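K.L.:
only geometry, no sequence info:
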């Protein structure tokens, strides 16, 4: 995946008039034959997907499929778009993927909307007239740039609050517009009401809407074309392909998250184009007294540095447990925040975690590790995450709120026992006691560490949950299912 040209900075003038960038950044995605999925999902499912692609390709008759979001790196949406575009291109669809440009004030406002849609309190300036005018100016600038390439009849999917302002421009230009929201809460409250009041005027004219859970759909969309499509993972990607234990160990040793051992293999992996890659980059930032011993139990949480992922809460819970977790080490791992341009909170959240790490007693700090993973090579980043999840004794996702939480499915696919919060889409992935452990209250640190400790002390239970987890993902959360739902949506929206 690469940029086309050099992204240009967006200039928003004080009068509210905005200068459009020459072109929006575009991803180059290499296509892959969807029949490759036959290995993990079976021939029947792969054939069904291949047939659906042939049908929709003929029906679209040259109309293009276009995705627009706010970043090509960092977070589940960017990863998902890369994969779905990869198989769609491999099946012969004419697909393109662009990302919006914006200034810090724009992304601060949209991050505030992100929190509000989760039903959470959000810091920042109020969603007042000035904020709305700035959002409108940035949206107009991006829309004018996008309209240079979008044609009437193209099906355009816009992702999350950053893109909502593009809807009316694209509709007036004759595009079929889908707005997809990847965040939400089961319990609407005054915070969600504020977010929808801001976004609704922009979204009214969209042709269709997509949410990850039915509970996330706001009441004002009653009677509209709404689809519920749960996210999924690619079993063939660098993040989810099988890794030999020796390879996983070598990868973690290479990046300083495990002490080396004589039996380690080379830190190599298979890239998406079939070539062999080798992990060469160190973490951009690593807080660790020394790597975890090769035989130490490992607790892992991989997340963006977002306050709703509660990385600081995981670290605090680990510290409060003291020595009661069977000599385990904790690895909290996320992306290099400088590589995630649409999230202005990442640096602050990581700084809070780092400050907490420095204050820990020595006996705890030597068993806790914080890492930023480099973002320059997305596949290298992915294989490091793969190695962490494969090597984990327990994987956690102690989110305070969650749109879906694909890191849960990633760990489940690898047969790892997962302890996760019973919030949002995590509840769709895990049935408590069958596919993992759900926490009724993510802020209950005593219950959190007790559940981890029980899994670490009961290998039979851990193995049973891990096996159930892998079957659950195979049946429900692999990419062929989401692609089939997406194809059906394209046909409905395009009227073919």
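P.N.:
Cool, the structure landed. Please read all numbers here as calculations on a predicted model, not as lab measurements. Residues are numbered from 1 along each chain as shown.

K.L.:
can we go C-alpha only for contacts and neighbour counts from here?
P.N.:
Fine.

K.L.:
and the helix or strand hosting residue 67, how far from the chain's centre?
P.N.:
Element membership of residue 67, judged by DSSP states H and E, is strand 65-69. Distance of strand 65-69 from its chain centroid, counting by C-alpha atoms, centre = their mean, to the nearest Å, is 16 Å.

K.L.:
Who are the packing partners of it?
P.N.:
strand 95-99, strand 155-159 (3 or more C-alpha pairs under 8 Å, 6 or more residues apart in numbering; DSSP states H and E).

K.L.:
so which of these comes closest to residue 302?
P.N.:
Between residue 302 and the helices and strands packed on strand 65-69, the shortest gap by C-alpha to C-alpha is with strand 155-159, which sits at 22.6 Å.

K.L.:
Show residues contacting the next helix-or-strand element following the closest one.
P.N.:
With elements assigned by DSSP H and E, the helix or strand that comes after strand 155-159 is helix 167-172. With contact meaning C-alpha atoms under 8 Å, 6 or more residues apart in numbering, helix 167-172 is reached by 140, 143, 147, 158, 176-177, 179, 202-203, 205-206.

K.L.:
alright, now check it against this:
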């Protein structure tokens, strides 16, 4: 852990991993951007063992309206707190009264009481949630962490519905994430660079480079001129990568699917990744030969994050259509990344994605559980280049207006500058996202 530089108005972001996952990716851009904008900012990463991360992944699912309520028992919660206790003491010794600590997602929420007691201002930024009626998981989490939520000055969520009801409305901020259009994952790439980047992995013709930043699992490389559908996501059950693979037999014969995600063996805080990847492999292996040959799995490595980001950039630019078939989604960064590249997106009509895409104007929204609807949307975009162009152009305009890192820095500046009374008395005013 590294504290931010000393000075008035310091900010320290705290999350569970320095690489892999949307929060880490967001912080890689946000921390330097805040510092450049004049806010002294640092970033600390907590540690945890297998049982800790198994519990926090269950919290992740519970907040999405799924998960195992029985898995959040007294023993699991006690272990969660025991893992965080020494780290909370260390962090408390690094902060000064008035510093703002931003705790990201359920992995870090248990740090709040000790840090608030040390005099720090504490904000909890929850990037996940569900808007599905009748979901019991969030209520269980709010009840289990009632003491921790009482210790925070405010809560940041992507949608108002994601916020804990126990946190008064005047202590909530509504702030969607953002992307850096100039970062390696999003910056413009020429067609030649796209082709060369993909060739270096073996995804297209040629042998992979000795230092390739990804492993490709495929029967043969992408043939020249074929149409490509791509999904970029973690190997997580809520991303429904297996469901995407099973669409392939009903897509036109010249359409290939590329599924891309970080090698799950390199992500310590996500114990489900290997199992999901194995399920995807099994679904692919069960296909008839011609269909199996149209499925390409791309496992990127975190050994060189810049090159891996450029590879994902190239994959999305090679795609004719980007799909994001999440069953639940707090906010789809991969959706915004495709939008900034002017790609037409078929995305699940769930959670924060509804804030990103306006149906039939900046993309197509579908019920992710309705296979026929997903297929119809994909076929429509594949068959209509002019529609893809129209949706992609409008999508890029929306990202430039609403989902850039500059806007996120401004939103955080509002939070930093708002000096609120202690949580028991009052807190920050709601900041509606622009």
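P.N.:
Now that the structure is in, tell me what you want to look at. These figures come from a predicted structure and were not determined experimentally.

K.L.:
Fetch the TM-score of the aligned pair.
P.N.:
Remark: TM-score between the superposed chains equals 0.93 [TM-score structural alignment, normalised by the length of structure 2]; 421 aligned residues with a C-alpha RMSD of 2.1 Å.

K.L.:
on that earlier part again, the helices and strands packed on strand 65-69 of structure 1: which one's closest to residue 54 of structure 1?
P.N.:
strand 95-99 (14.5 Å).

K.L.:
In structure 2, what stretch matches the closest one?
P.N.:
Per TM-score structural alignment, the counterpart of strand 95-99 of structure 1 in structure 2 is residues 41-45.

K.L.:
distance from that stretch to structure 1 after superposition?
P.N.:
Its aligned residues in structure 1 lie a mean 0.8 Å from stretch 41-45 of structure 2 after superposition (mean C-alpha distance after the TM-score superposition for structure 1).

K.L.:
contact partners of that stretch?
P.N.:
1-5, 10-18, 27, 31-32, 34-35.

K.L.:
picking up where we left off before, superposed on structure 2, where does the strand holding residue 67 of structure 1 end up, distance-wise?
P.N.:
With mean C-alpha distance after the TM-score superposition for structure 1, strand 65-69 of structure 1 averages 0.4 Å from its match.

K.L.:
SS state for residue 45 of structure 1?
P.N.:
Three-state assignment for residue 45 of structure 1 (DSSP: H, G, I helix; E, B strand; the rest coil): helix.

K.L.:
circling back: report the buried residues of the match of strand 95-99 of structure 1.
P.N.:
41-44 (16 or more other C-alpha atoms under 10 Å).

K.L.:
TSV for the residues you listed, including distance to residue 335 of structure 2?
P.N.:
Shown next, in TSV, are the buried residues of stretch 41-45 of structure 2 (distance: C-alpha to C-alpha, whole Å):
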residue	distance to residue 335 of structure 2
41	27
42	27
43	25
44	27
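
K.L.:
what's the farthest-apart pair in those?
P.N.:
41 and 44 (10.4 Å).

K.L.:
got the residue ranges for the strands in structure 2?
P.N.:
Shown for structure 2, the strands assigned by DSSP state E span residues 11-15, 41-45, 100-104, 121-126, 154-157, 172-174, 214-217, 227-232, 255-262, 295-300, 321-324, 344-348, 364-366.

K.L.:
tell me, the strand holding residue 67 of structure 1 lands on which residues of structure 2?
P.N.:
Taking TM-score structural alignment, strand 65-69 of structure 1 hits residues 11-15 over in structure 2.

K.L.:
List of residues touching the matching stretch?
P.N.:
Counting by C-alpha under 8 Å, 6+ apart, 3-4, 23-24, 27, 39-46, 99-105, 107-108, 416 sit against stretch 11-15 of structure 2.

K.L.:
Please check the residues you listed and keep the buried ones.
P.N.:
Here, 16+ other C-alpha under 10 Å leaves 3-4, 23-24, 27, 39-44, 46, 99-105, 107-108, 416 buried among these.

K.L.:
just to revisit the earlier point, most packed of the strands of structure 2?
P.N.:
Of all the strands of structure 2, strand 344-348 has the most neighbours on average by mean count of other C-alpha atoms under 10 Å, namely a mean of 29.
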